[in-house]
Every structure is written in C-alpha cells, then in structure tokens.
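K.L.:
could you look at this predicted model? Sequence included:
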Amino acid sequence: MSDKSVTTAPASSPAPSRPAKLNVVPVRHYGRGIGATIVVLLILGLIYSFATNPNFNWGIVAQYLFNPNVLRGLGVTMVMTIVGMVLALVLAVVIGVMYMAESRVMRWFAAGWVFIFRGIPLIVLLIFLGNLGLFFKRIVIPNPFTGGAFLDVATADVVSPFIASILGLALAGSGYMAEIVRSGLLAVGRGQREAAKALGMRSGMTLQFIVLPQALRIIVPPLGNEFIGMLKASAIVSVIAGGDLLTVVLGLSSLNFRTIEMLIVATIWYLLVIAVFSVAQFFLERKVAER
C-alpha cells in the first residue's frame, strides 16, 4: 500500500469584523441657546426703542455728526490724549525705575508721587491747574550769572486751558502707570540683574537691554487700557473749557437746546475712536507676545 501525500487546505482566516457604526449625538445645550436668544432680543429691543423714540431727534445727530466744530473738538481730544499719554508714560518709567532704586529717598519720592496723583480726583487736579495763575502770577527762571532771568512770563499766558488739560491728564495717568511699570519690572527675576552685573553691565544697560524688553510683555496690555481710560477721562477737561470734544458739543447744545442729541454725537465719536484703538491694541499685544 503506497503512501499518498495528503495536502490539507489551510483553514480560512475569519473575516475581520467591522467596527460598529456609532451614532454620536452632540450634547444639547438648551440653556445656552435660550440665554443667547434672550440677550439678542434685549439688544434688539433696546436699539428699537432708541431708534423709534420720538423724544430723540436723530436728524440733529446726523446733522452735527460731521460738523466742522465737532471734528475740530475730536482732533483736540486726540492730540490731548496722545500727548498726555506720552508724558505720563515717560513720567511712569522714571517713577517706576526710582521705585527700584537702592536709594531710600528715591523710593520714598516715587511712593509719594504715586500716592498723591492717584489720590487726587482728576477734576480737582484740572481745576487747580486751570487756575494756576491765581496762585502763581508769573513763571520766573532766574539766571544766576547775570542776576536777571532766563524766563519771566505770566502764568496765564503759558498755562492755557489746553496745556492745563494735558498736564492734568499726564500727572494723573503717571500715578497709575508707574504702578504698571513697577509691576512689569518686578516680574523680571532678580537673578537676571545679578547675572548682568556679574558680566560687568552697568545698571542703565541692564535696564535697557535685559529688564525693559522682558517687562514690555506685561506692561503693554494694561497700558492700552490706560490709553482708552485717558481718552474717556479727557471729557472731564470740559470743566476748564479745554476745547475738547465734550466742550464743543456742550457749547453747541447751548445754541440749539438739544443737549441729549449732542451728547449722543460725542458718544458715537468716543465709541468709534475706542473701537479703532482696541483693534490696534489687539495687534500690538500679539506682536509683543511673539517677541
């Protein structure tokens, strides 16, 4: 009997099972939808009530929105805010650095500066600066070599309402910004200053090339908010007739007796300017964060 080779066919492997198709149902957030609907309805209702209110004369608003006097007042407000912001920032950096000084006298001076100009209400400061000529009749800078004076002018001729407004905004803003600068400087580790000192760098170079570039990431965002706050606070200079936007619209309202409509004109311009600077602040913060 001959042996016959028997070949057995390999057992077929079972077909891979397909995963069961899951029917994923997103979680329903009915509360969010209801809340969003209520908010939208409230906003639309508020807009509708203002738009259809017979007590508002929107024709007056449209008539004076691009009035040359209003635009000139807006320009004064912008110049006043930008110059005041620059001066306040310079003072804030100086006061913030004095806060970090080793001299106790400088630290006390910086603390006193912040205490005074954060504590005095802006309207009080503006009224005082606007009437500075009542207390100091003349501004005199003596010349010790000739016995004469380098400068001798009447205070009222130098400190006009516009100059007094800029000084008031700058001094008040410096009190708040100095704390912002100080917090940014403190955020940079002391070890980096000590390392720079060990490398032979002077304090000024350490501040310029090591401390301030890192502190900018912390300083820039709140400074943008301070600028917007100063822009709104510039309306207070109307108490000394600083020539700003609010001063102009209040003057026009005394002629047409439409105070609310003129205040709406000022409000529209304030909101538009703040919206533009808010967008600029967003891109500036993102640019600083990328460094």
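P.N.:
That came in fine, so what should we check first?
K.L.:
can we go C-alpha only for contacts and neighbour counts from here?
P.N.:
Will do.
K.L.:
so what's the residue count around Ser103?
P.N.:
Ser103 has 10 neighbouring residues, counting by other CA atoms under 10 Å.
K.L.:
next one: the spatially most central residue of the chain from Ala280, what distance?
P.N.:
Nearest residue to the geometric centre of the chain (CA atoms, centre = their mean): Asn225, 2.5 Å. Asn225 is 12 Å from Ala280, where distance means CA to CA, to the nearest Å.
K.L.:
and the residue nearest to the centre of the chain, that's in a helix?
P.N.:
Yes - counting by DSSP: H, G, I helix; E, B strand; the rest coil, one finds Asn225 located in a helix.
K.L.:
so Pro222, which of the three states?
P.N.:
Taken by three-state DSSP, the conformation at Pro222 corresponds to helix.
K.L.:
how about the strands in the stretch 101-250 of the chain?
P.N.:
Secondary structure of the stretch 101-250 of the chain by DSSP state E, counting those that start in this stretch: the strands cover 138-142, 149-154.
K.L.:
okay, one more to line up with it:
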Amino acid sequence: MSQEQPLKVVPVRHPWRWVTGAILAVLIAQAGVSVVTNDNFGWPVVWDYLFDERIIRGLQNTLVLTVLSMLIGVFGGILLAIMRLSGNPLAAGVASAYIWLFRGTPLITQLIFWFFFAALFPRIGLGVPFGGPEFVSWDTNVLITQFYAALLGLGLNEAAYMAEIVRGGIQSVDEGQTEAAGALGMTRGRVLRRIVLPQAMRVIIPPTGNQTISMLKTTSLVIVIGYYELMVAAQTIYSRNFQTIPLLITAALWYLALTSALTVVQMQIEKRYSRGTSRSVKAQRGLVNRLLASGSDRV
C-alpha cells in the first residue's frame, strides 16, 4: 500500500496587484513632482502668508465659531431627541417639525435669513404675548450681528442633525434595561442619565466627531454674510494681491491641520467609550445589574 504524498500548498498569486500598485506609484510620484516644481502653485507665497496676522485672526474666529456652534448643536440635539422620543405628542410634533424644517432647507439660506432677520422684526422685545405691554426691547440689527447670525445659522442647523444622531444612540440601547430600571423605581431622568446615555455614547460619539470635523469646514459658508473667518481672511488678501491659488492653499493647509487634530481627538474619545465592548455577555449583564442596583439606592 503506497503512502499518500503530502499536498503541496501553492500561494495564490496576484500579478495584477503589482501592476496596479506600480501604476499608482508612478501617478503619485508624477503628481508630487508636478505640485512641487510647478511655480504657479506659489509655494513661497503660501509660506509667507501661512502665519500672517490676518490668517491667524480668521483661524481663531473659525475655531470659536466651530466650538460654539457644536455646543449649541449637541445640547439642542439632545433636547430635541428627548422631545421626539417622549410620550407627549405636542413635544414630539414640535421636535419633528423643527428637524424637518432645518434639515430640509439649505444652510446658506438659513445664514442669510438670520442675517436679514431685522427685515421681519425690526425690534425684538419681551412682554405679555398677543399684543400685551412690552417690558424691554432691542434693535434687531444691533442684537443680531454677523457673528450671532452665523452662530444661529450653524448652531440651530446642527441641532437638527444631532437630534437624529442622539435619537439613534438612545434607541440602540435595549429597552429591557429601561424597563428593569423603571421596575426598580428609578425616575425617567435618572434612567436616561445613568443607564441610557452612557451606553448610547458608543453610538453617538463617532458621528458627532464627524459632525464636528464637518462643522469646521462648514463655517466657511459664513462668507455669504461677510463674517471674518479663515476663508474670508484668505479672500480679503487675494483680492488685493491677486495670489488666489496660494492663498486658497494656505487656507486648505490650516483646514487639513485642524481636521487631523480633531480626528486624533475623536479616535481617543472613541477608544475611551469603546472600553468593555469585547466583554462577554455575562460580564455586560453584570455591569448593568450593578448600575441598576446603584441607581435604586439613590432613588
């Protein structure tokens, strides 16, 4: 009886991978050489204006606008998500209408609308509604400046998108946990704070990071109302020296640098909130039980 010959394992060859890789390497090298050697890019101009005082001032305004708009968007989104998921039909209807309106109209339209809000209401006041006496009022043009118009447009628009992100995160949590917490006597607010939101953050954080990065670049739309941010700073300079491409590259380099920094921060936050996802189901149930027990002691 002859012995069986051992099977000879031959690795699968992928010649087209090497061909594709070689072609891509040549194209990338050619593009890189063209970018570096083409004088029309104006790299000396780019380096001269990269840390120009006007560019840095526009960059600071962009960062302030991004942070404040995201704060309005996040807190407004949480409030809208809770309203939409509530059992109150009026609150749910108002939240749904808000999301429909702000997601259904262009952001640039909303920015211009807030900037010209004085055309509708020349004065804004506080008093008794439906024609009652007015206690205090302000000139709308003085109250809603370019900055506040930009903040209202970006922040309120972002709240509509964040509402759907938060709602998806809340709905991703098993309803059995909220029912168990309710059976233990925990209030809806405590269940939301101690059980639902901490687990929903794993779903909420990644798209929120993407929204923040998107907001950083979306702030460039406030150019339509003339608020001085990074793109307006670049436009102001190249409208005088006619170095359009170098100034656009200068702004793009700052956007890339800030986007890269935000991406690193997002990865760290995601890493923090993803701790424990590899635990067994038994360990996860044990954690939920401890949270419920801790919550019931404080009800």
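P.N.:
It's in. Only a predicted model underlies this, so the values are computations on that prediction, with no experimental measurement involved.
K.L.:
please work out the TM-score for the two chains.
P.N.:
Here the TM-score for the pair of chains, by TM-score structural alignment, normalised by the length of structure 1, is 0.87; 270 aligned residues with a CA RMSD of 2.1 Å.
K.L.:
right, so of the strands of the stretch 101-250 of structure 1, which gets closest to Leu199 of structure 1?
P.N.:
Between Leu199 of structure 1 and these, the tightest spacing by CA to CA is seen for strand 138-142, at 43.7 Å.
K.L.:
that older thread, and among the strands of the stretch 101-250 of structure 1, the most buried is which?
P.N.:
Of those, the one with the most neighbours on average (mean count of other CA atoms under 10 Å) is strand 138-142, at a mean of 15.
K.L.:
where does it end up in structure 2?
P.N.:
Per the alignment by TM-score structural alignment, strand 138-142 of structure 1 matches residues 123-127 in structure 2.
K.L.:
ok, stretch 63-76 of structure 1 next?
P.N.:
Taking TM-score structural alignment, stretch 63-76 of structure 1 hits residues 48-61 over in structure 2.
K.L.:
how about stretch 116-128 of structure 1?
P.N.:
Under TM-score structural alignment, the match for stretch 116-128 of structure 1 in structure 2 covers residues 101-113.
K.L.:
how about Ala36 of structure 1, what's its partner in structure 2?
P.N.:
Counting by TM-score structural alignment, Ala36 of structure 1 lines up with Gly21 in structure 2.
K.L.:
once aligned, what mean separation remains between the host helix or strand of its match and structure 1?
P.N.:
Counting by DSSP states H and E, the element that carries Gly21 of structure 2 is helix 15-37. Following the fit onto structure 1, the mean deviation recorded for helix 15-37 of structure 2 is 2.2 Å by mean CA distance after the TM-score superposition for structure 1.
K.L.:
how about stretch 91-103 of structure 2?
P.N.:
Stretch 91-103 of structure 2, aligned to structure 1 and superposed, deviates on average by 1.0 Å (mean CA distance after the TM-score superposition for structure 1).
K.L.:
ok, and for that stretch, which residues are buried?
P.N.:
Residues of stretch 91-103 of structure 2 classed as buried: Ala91, Ala92, Ala95, Ser96, Tyr98, Ile99, Phe102 (neighbour count, 16 or more other CA atoms under 10 Å).
K.L.:
how far does it sit from its chain's centre?
P.N.:
The gap between the average C-alpha position of stretch 91-103 of structure 2 and the chain average comes to 19 Å, counting by CA atoms, centre = their mean, to the nearest Å.
K.L.:
redo the strands of the stretch 101-250 of structure 1 as TSV? Include distance to Leu44 of structure 1.
P.N.:
As requested, the strands of the stretch 101-250 of structure 1 are exported to TSV (distance: least, CA to CA, whole Å):
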stretch	distance to Leu44 of structure 1
strand 138-142	57
strand 149-154	56
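K.L.:
out of those, flag the one nearest Val70 of structure 1.
P.N.:
strand 149-154 (31.0 Å).
K.L.:
got the angle for the closest one vs strand 138-142?
P.N.:
Angle, strand 149-154 of structure 1 to strand 138-142, by axes from the mean of the first three to the mean of the last three CA atoms, to 10 degrees: 180 degrees.
K.L.:
beyond the helix holding Gly21 of structure 2, next helix or strand please.
P.N.:
Next along the chain after helix 15-37 of structure 2, taking DSSP H and E as the criterion, comes helix 43-49.
K.L.:
got the contact list for the equivalent of Tyr270 of structure 1 over in structure 2?
P.N.:
Using TM-score structural alignment, the equivalent of Tyr270 of structure 1 in structure 2 is Tyr255. Neighbour list for Tyr255 of structure 2: Leu216, Lys217 [criterion: CA atoms under 8 Å, 6 or more residues apart in numbering].
K.L.:
would you mind measuring from the counterpart of Ala172 of structure 1 in structure 2 to Lys217 of structure 2?
P.N.:
Aligned by TM-score structural alignment, Ala172 of structure 1 pairs with Asn157 of structure 2. Distance, Asn157 of structure 2 to Lys217 of structure 2, by CA to CA: 15 Å.
K.L.:
for Asn38 of structure 2, same thing?
P.N.:
Asn38 of structure 2 is 27 Å from Lys217 of structure 2, by CA to CA.
K.L.:
tell me which of the two has more neighbours.
P.N.:
Per other CA under 10 Å, whichever of Asn38 of structure 2 and Lys217 has more neighbours is Lys217, with 19 against 11.
K.L.:
and the aligned residue in structure 1 for Arg194 of structure 2, how many neighbours?
P.N.:
Aligned counterpart of Arg194 of structure 2 in structure 1: Phe209 (TM-score structural alignment). Neighbourhood size, Phe209 of structure 1 [other CA under 10 Å]: 12.
K.L.:
Ala257 of structure 2 now?
P.N.:
The number of residues packed near Ala257 of structure 2 is 11, by other CA under 10 Å.
K.L.:
same check, this time on Gly31 of structure 1
P.N.:
There are 9 residues near Gly31 of structure 1, going by other CA under 10 Å.
K.L.:
tell me which residues touch Leu197 of structure 2, please.
P.N.:
Contacts of Leu197 of structure 2 by CA under 8 Å, 6+ apart are Gly169, Ile170.
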